[in-house]
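Visitor: Here is a sequence with its predicted model. Questions after.
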Amino acid sequence: MQERNYALNHAQVEQREVSGVLRNTYGLLALTLAFSGIVAYVSQQMRLPYPNIFVVLIGFYGLFFLTAKLRNSGWGLLSTFALTGFMGYTLGPILNHYLGMANGAEVISSAFAMTALVFFGLSAYVLTTRKDMSFLSGFITAGFFVLLAAVLASLFFQISGLQLAISAGFVLFSSAVILYQTSEIIHGGERNYIMATISLYVSIYNLFISLLQIFGIMGSDD
């Protein structure tokens, strides 16, 4: 009887922890997306130039690893907003590029709507079915290296259709990460809401950029 009560109490405590991580993750994600959107709007309105690729890589990975290091302290929240704000800044010039197209506003709105639909759809699927998506870890690891190789190849070789294939690959990769990360939260694999937030944020960012590229390429062929 005591063992049964202990098991029930443990399950209740674990469920409260999962609920807390979910609540904090989605709350912080909403705030960072709003902050990133504001920074992107300011960057777009000021027509700031897209930074050098090395600045982007150093800025992103530097702030990412800083956030990971500070994830268990209040400073982790500050570095989270620094990371998402920086990514918002890089988004502004990208938006200006597409707004310069004849159908740029339509491309951006379509990518935004599709990103929201994919994120909420995938999240709702995992949250309602509570399926364990840990089997995706291998696909995510392999996908990361395949996409990295494809991106490097695109820098040195002009291969027809490669950019479209890379963008489609990132859509699948980001979708898999959203499924995996959400599953990790509800099944106890992720207990740090800051790390869960930046993982989901980066997936949403990559998903939006990839859909922008896909719709932009498709629109330019019309």
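Guide: All right, it came through fine. Quantities reported herein were computed from a predicted structural model and do not represent experimental measurements.

Visitor: rest of the way, CA atoms for contacts and neighbours
Guide: Noted.

Visitor: Can you give me the distance of residue 139 to residue 199?
Guide: 16 Å (C-alpha to C-alpha, to the nearest Å).

Visitor: More neighbours: which of these two?
Guide: residue 199 (18 against 12; other C-alpha atoms under 10 Å).

Visitor: Residues in contact with stretch 174-184: which ones?
Guide: 118-119, 122-123, 126-127, 130-134, 136-137, 140, 190, 196, 199-200, 203-204, 206-207 (C-alpha atoms under 8 Å, 6 or more residues apart in numbering).

Visitor: 6 Å instead, please
Guide: 132, 133, 190, 203, 207 (C-alpha atoms under 6 Å, 6 or more residues apart in numbering).

Visitor: what number of residues lie near residue 133?
Guide: Neighbours of residue 133 (other C-alpha under 10 Å): 18.

Visitor: Tell me where this structure has helices.
Guide: In the chain, the segments counted as helices under DSSP state H are 2-45, 53-69, 75-99, 104-129, 136-156, 162-186, 193-220.

Visitor: how much distance is there from the fifth one to the middle of the chain?
Guide: Using C-alpha atoms, centre = their mean, to the nearest Å, we find the averaged C-alpha position of helix 136-156 to lie 16 Å away from the chain's own average C-alpha position.

Visitor: Just want the angle from it to helix 162-186.
Guide: Interaxial angle, helix 136-156 versus helix 162-186 (axes from the mean of the first three to the mean of the last three C-alpha atoms, to 10 degrees): 150 degrees.

Visitor: For helix 136-156, which residues meet the burial criterion?
Guide: Across helix 136-156, burial judged by 16 or more other C-alpha atoms under 10 Å covers 136, 140, 143, 147, 150.

Visitor: Over to the second one?
Guide: Using 16+ other C-alpha under 10 Å as the test for burial, helix 53-69 gives 60, 63, 64, 66, 67, 68.

Visitor: so what secondary structure elements neighbour it?
Guide: helix 75-99 (3 or more C-alpha pairs under 6 Å, 6 or more residues apart in numbering; DSSP states H and E).

Visitor: got another, please set it beside the one above:
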Amino acid sequence: MSRFATAVARPQGAVLATNKVIRNTYMLLSMTLVFSAATAGVSVLFNLPHPGFIITLVGYFGLLFLTSKFRDSALGLVCVFALTGFMGITLGPIINTYLGLPNGPELVMTALGSTGAIFLGLSGYALTSRKDFSFMGDFLMAGILVAFLAGLGAMLFELPGLSLAVSALFVLLMSGLILWETSNIIHGGETNYIMATVTLYVSIYNLFTSLLHLLGAFGGDE
């Protein structure tokens, strides 16, 4: 009888732990998105200049490293808000560029709405279907690396066609990353809600900027 009770308790304990990670992840993600939107709003309001590619990379990877290092402590939460706040500041100048277009506000709102719809749809599907998308991990990591390098090439050699292709690829990759990370949480592959939040935030950020780029280009204003 005791063996049966132990066998039942373990799955129940795993389910409770998973539900806790899911709850904490989406709670923290909501707060970081609001904070990031606030810093982006400040950046837009004061028309702050973009810090530049190098500073953005150093700031992003530096704060990402600190977040990962302190992910099991309260300091990890501070690092998450520092990271997402910094990314919000870098987003402000990008939004300002599109707001300066004739149909800029419409483009920004369309990209924002599309990002929200994609995220909610994919997350909801992964949560309700309970399908295991772990098989996508290696493909996504390789694809993100290739897309990042291609994006660097497009920027350095000023290739607008390649830049658009990279944005389209990022939309697909970030959509896959949302499915993969949500599945990872559900099936116990990710037990740290801070790192889960960072992965989902980065997915949303890149999804939004990529959609904004594509909408701006195909809107005929770039």
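Guide: Nice, I can see it. Just so it is clear, the model here is predicted, and its values are computed rather than measured.

Visitor: coming back round to it: will you turn the buried residues of helix 136-156 of the first structure into a markdown table that also has distance to residue 19 of the first structure?
Guide: Formatted as a markdown table, the buried residues of helix 136-156 of the first structure follow (distance: C-alpha to C-alpha, whole Å):
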| residue | distance to residue 19 of the first structure |
| --- | --- |
| 136 | 23 |
| 140 | 25 |
| 143 | 30 |
| 147 | 34 |
| 150 | 38 |
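
Visitor: quick revisit: just the buried ones from the contacts of stretch 174-184 of the first structure, in ChimeraX syntax?
Guide: Those of the contacts of stretch 174-184 of the first structure that count as buried under 16+ other C-alpha under 10 Å are selected in ChimeraX with:
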select :133,190,203,207
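
Visitor: which among the contacts of stretch 174-184 of the first structure gets closest to residue 48 of the first structure?
Guide: When the contacts of stretch 174-184 of the first structure are ranked by distance to residue 48 of the first structure (C-alpha to C-alpha), residue 207 comes first, at 22.6 Å.

Visitor: Start and end of stretch 41-51 of the first structure, how far apart?
Guide: Termini of stretch 41-51 of the first structure sit 16 Å apart (C-alpha to C-alpha).

Visitor: Residue 23 of the first structure: how many residues sit nearby?
Guide: 13.

Visitor: Show me what it lines up with in the second structure.
Guide: Under the alignment defined by TM-score structural alignment, residue 23 of the first structure corresponds to residue 23 in the second structure.

Visitor: if we can go back for a sec, could you identify the most distant pair in the buried residues of helix 53-69 of the first structure?
Guide: 60 and 68 (12.2 Å).

Visitor: To which residue of the second structure is residue 42 of the first structure aligned?
Guide: Counting by TM-score structural alignment, the partner of residue 42 of the first structure is residue 42.

Visitor: show me the contacts for that match.
Guide: Per C-alpha under 6 Å, 6+ apart, neighbours of residue 42 of the second structure: none.

Visitor: Distance of it relative to residue 91 of the second structure?
Guide: Taking C-alpha to C-alpha, one finds residue 42 of the second structure at 10 Å from residue 91 of the second structure.

Visitor: distance of residue 211 of the first structure from residue 17 of the first structure?
Guide: Taken as C-alpha to C-alpha, the span from residue 211 of the first structure to residue 17 of the first structure is 34 Å.

Visitor: And these two? Which one has more around it.
Guide: Taking other C-alpha under 10 Å, residue 211 of the first structure and residue 17 do not tie; residue 211 has more neighbours (23 against 16).

Visitor: which residue sits closest to that one, ignoring its sequence neighbours?
Guide: residue 111 (5.2 Å; C-alpha to C-alpha, 6 or more residues apart in numbering).

Visitor: hang on, isn't that neighbour packed against residue 209?
Guide: No. Counting by C-alpha atoms under 6 Å, no contact exists between residue 111 of the first structure and residue 209, whose distance comes to 8.0 Å.

Visitor: how far out from the middle of the chain is stretch 105-122 of the second structure?
Guide: 13 Å.

Visitor: post-alignment, it versus the first structure, mean distance?
Guide: Comparison of stretch 105-122 of the second structure with the first structure after fitting gives an average deviation of 0.4 Å (mean C-alpha distance after the TM-score superposition for the first structure).

Visitor: Give me the distance from stretch 206-214 of the first structure to the chain's centre.
Guide: 11 Å.

Visitor: now do stretch 76-83 of the second structure
Guide: 15 Å.

Visitor: Tell me the mean distance between that stretch and the first structure once they are aligned.
Guide: Stretch 76-83 of the second structure sits 0.3 Å off on average (mean C-alpha distance after the TM-score superposition for the first structure).

Visitor: and what of stretch 171-186 of the second structure?
Guide: Mean deviation for stretch 171-186 of the second structure: 0.6 Å (mean C-alpha distance after the TM-score superposition for the first structure).

Visitor: Please point out which parts of that stretch sit buried.
Guide: Buried residues in stretch 171-186 of the second structure (16+ other C-alpha under 10 Å): 171, 173-186.

Visitor: for that stretch, the distance to its chain's centre please.
Guide: Distance, centroid of stretch 171-186 of the second structure to centroid of chain: 10 Å (C-alpha atoms, centre = their mean).

Visitor: Likewise for stretch 134-142 of the second structure?
Guide: 16 Å.

Visitor: Next: stretch 163-171 of the second structure.
Guide: 15 Å.

Visitor: what's the spacing between the spatially closest residue to residue 192 of the first structure that is not a sequence neighbour and residue 78 of the first structure?
Guide: Residue nearest to residue 192 of the first structure in three dimensions, not counting chain neighbours: residue 21, with 6.9 Å by C-alpha to C-alpha, 6+ apart. Distance, residue 21 of the first structure to residue 78 of the first structure, using C-alpha to C-alpha: 18 Å.

Visitor: what's the burial count for the closest residue to residue 204 of the second structure other than its chain neighbours?
Guide: Take residue 204 of the second structure and drop its neighbours on the chain: the residue closest to it by C-alpha to C-alpha, 6+ apart is residue 115, 6.8 Å away. A count of neighbours around residue 115 of the second structure, defined by other C-alpha under 10 Å, yields 24.
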